[in-house]
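Visitor: predicted model, plus sequence, below.
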Amino acid sequence: MKNVIKLFLPLVSLLIFSCANDSESDLLDPIPENVDDVNDDEIVDAVTFTADIQPIIANNCLGCHSSPPRNGAPFALVTFQQVSSRNGGVLRTVSLQTGQPGAMPPAGRIPQASIDLINQWIEDGLIE
């Protein structure tokens, strides 16, 4: 029995230590230096206009900011170009508390999660 243990112990040790990894870089995907070098399929967590922002705008803004604008709205927010060109103003006005001058939408503040998505979209580079 002792002979079996003497053979078994070195084999187990060899198996355990041969699977070790000393380099953290072998465990992580490399981070690209330039976002332009990343394939579109690799941008999983990026917030996009079509997937994330357009539904927020459609549900909260298009009642007035349609094309043509209604109810005294000064501009439309229908297309990517229209929304992206006014990104800072959209974020600022939806971030205001209900009742503050200029707060949008007039019916009440949108959920903070939606405001955070708009902010992330701007930080991610206004991806369509």
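Guide: In hand now; what should we look at?

Visitor: C-alpha from now on. contacts and neighbour counts both.
Guide: Noted.

Visitor: tell me the helix or strand right after the lengthiest helix in the chain.
Guide: Counting residues, the longest helix found in the chain (DSSP state H) is helix 2-18. Scanning forward in sequence from helix 2-18, with DSSP states H and E defining helices and strands, the next element found is helix 54-60.

Visitor: who's in contact with that next one?
Guide: Residues from elsewhere that reach helix 54-60 (C-alpha atoms under 8 Å, 6 or more residues apart in numbering): 77-78, 80, 105, 110, 114.

Visitor: most neighbours among the residues you listed, which one?
Guide: Greatest neighbour count in the contacts of helix 54-60, by other C-alpha atoms under 10 Å, goes to residue 77: 24 neighbours.

Visitor: what's near enough to touch that one?
Guide: 57, 61-62, 65-67, 83.

Visitor: presented hereafter is structure B, for comparison with structure A:
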Amino acid sequence: MIRQSIKLLSVLAFLLAVGAVSCTDDNEEDLMPADPLAQCSTDAVTFSGTVVPILAANCYRCHASSIAEGGVVLDSYEGVVEEAHHGHLVGVISHAPGFIPMPQDAPKLAECDIAKIRKWVDAGFPNN
């Protein structure tokens, strides 16, 4: 009986020690994820240097001129502007309500990439 009590007390002491230690290093940064856009620079967004590489990496497998699924072509400036002009480009990549989320069968684009494309669209989609 005494051995069982000692074992029980030992287990309880161990659990209390683990519980106390497990929270000592928690801080707001560890508990709350960092803002995904905090490290995202949209200061020098260009079509050729920013938008094209994002689209090439994520969209061309379905929306290049030779494939053009759904009639959408994103490997030309004109094709991208056509999608950007009526809000479709930002709508699909940001998974906005009423739009088919893109890329299909793949994870959503990084928030930073979406912010860069949105910045380019908001700037009037310059061909730079």
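Guide: Received the coordinates, thanks. Since we're looking at a predicted model, the values are computed, not measured.

Visitor: which among the contacts of residue 77 of structure 1 end up buried?
Guide: With burial judged by 16 or more other C-alpha atoms under 10 Å, the buried subset of the contacts of residue 77 of structure 1 is 57, 61-62, 65-66, 83.

Visitor: could I get those as a markdown table with distance to residue 120 of structure 1?
Guide: Output for these, formatted as a markdown table (distance: C-alpha to C-alpha, whole Å):
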| residue | distance to residue 120 of structure 1 |
| --- | --- |
| 57 | 15 |
| 61 | 19 |
| 62 | 21 |
| 65 | 22 |
| 66 | 24 |
| 83 | 14 |
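
Visitor: just those now: which is nearest residue 10 of structure 1?
Guide: Distances from residue 10 of structure 1 to those, taken as C-alpha to C-alpha, are shortest for residue 57 (64.7 Å).

Visitor: what segments of structure 2 are helices?
Guide: Counting by DSSP H, one finds helices in structure 2 at the ranges 2-22, 28-31, 52-58, 60-63, 77-85, 88-93, 111-122.

Visitor: who wins for proximity to residue 44 of structure 2 among those helices?
Guide: The minimum distance between residue 44 of structure 2 and those falls on helix 111-122, with 9.1 Å, by C-alpha to C-alpha.

Visitor: okay, buried residues for the closest one please.
Guide: So, applying 16+ other C-alpha under 10 Å, buried residues of helix 111-122 of structure 2: 112-121.

Visitor: one more: stretch 93-100 of structure 1?
Guide: Buried residues in stretch 93-100 of structure 1, counted by 16+ other C-alpha under 10 Å: 93-96, 98.

Visitor: over to stretch 64-77 of structure 1?
Guide: In terms of neighbour count (16+ other C-alpha under 10 Å), stretch 64-77 of structure 1 has its buried residues at 64-66, 69, 76-77.

Visitor: wait, isn't residue 63 of structure 1 in contact with residue 73?
Guide: No. Under the criterion of C-alpha atoms under 8 Å, residue 63 of structure 1 lies out of contact with residue 73, with a separation of 9.5 Å.

Visitor: center of structure 2 - which residue?
Guide: residue 110 (2.6 Å; C-alpha atoms, centre = their mean).

Visitor: trace that one over to structure 1, please.
Guide: Matched by TM-score structural alignment, residue 110 of structure 2 corresponds to residue 111 in structure 1.

Visitor: quick revisit: can I get the buried residues of stretch 64-77 of structure 1 in JSON lines including distance to residue 8 of structure 1?
Guide: Supplementary listing: the buried residues of stretch 64-77 of structure 1 in JSON lines, determined by distance: C-alpha to C-alpha, whole Å:
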{"residue": "64", "distance to residue 8 of structure 1": "76"}
{"residue": "65", "distance to residue 8 of structure 1": "75"}
{"residue": "66", "distance to residue 8 of structure 1": "75"}
{"residue": "69", "distance to residue 8 of structure 1": "79"}
{"residue": "76", "distance to residue 8 of structure 1": "75"}
{"residue": "77", "distance to residue 8 of structure 1": "71"}
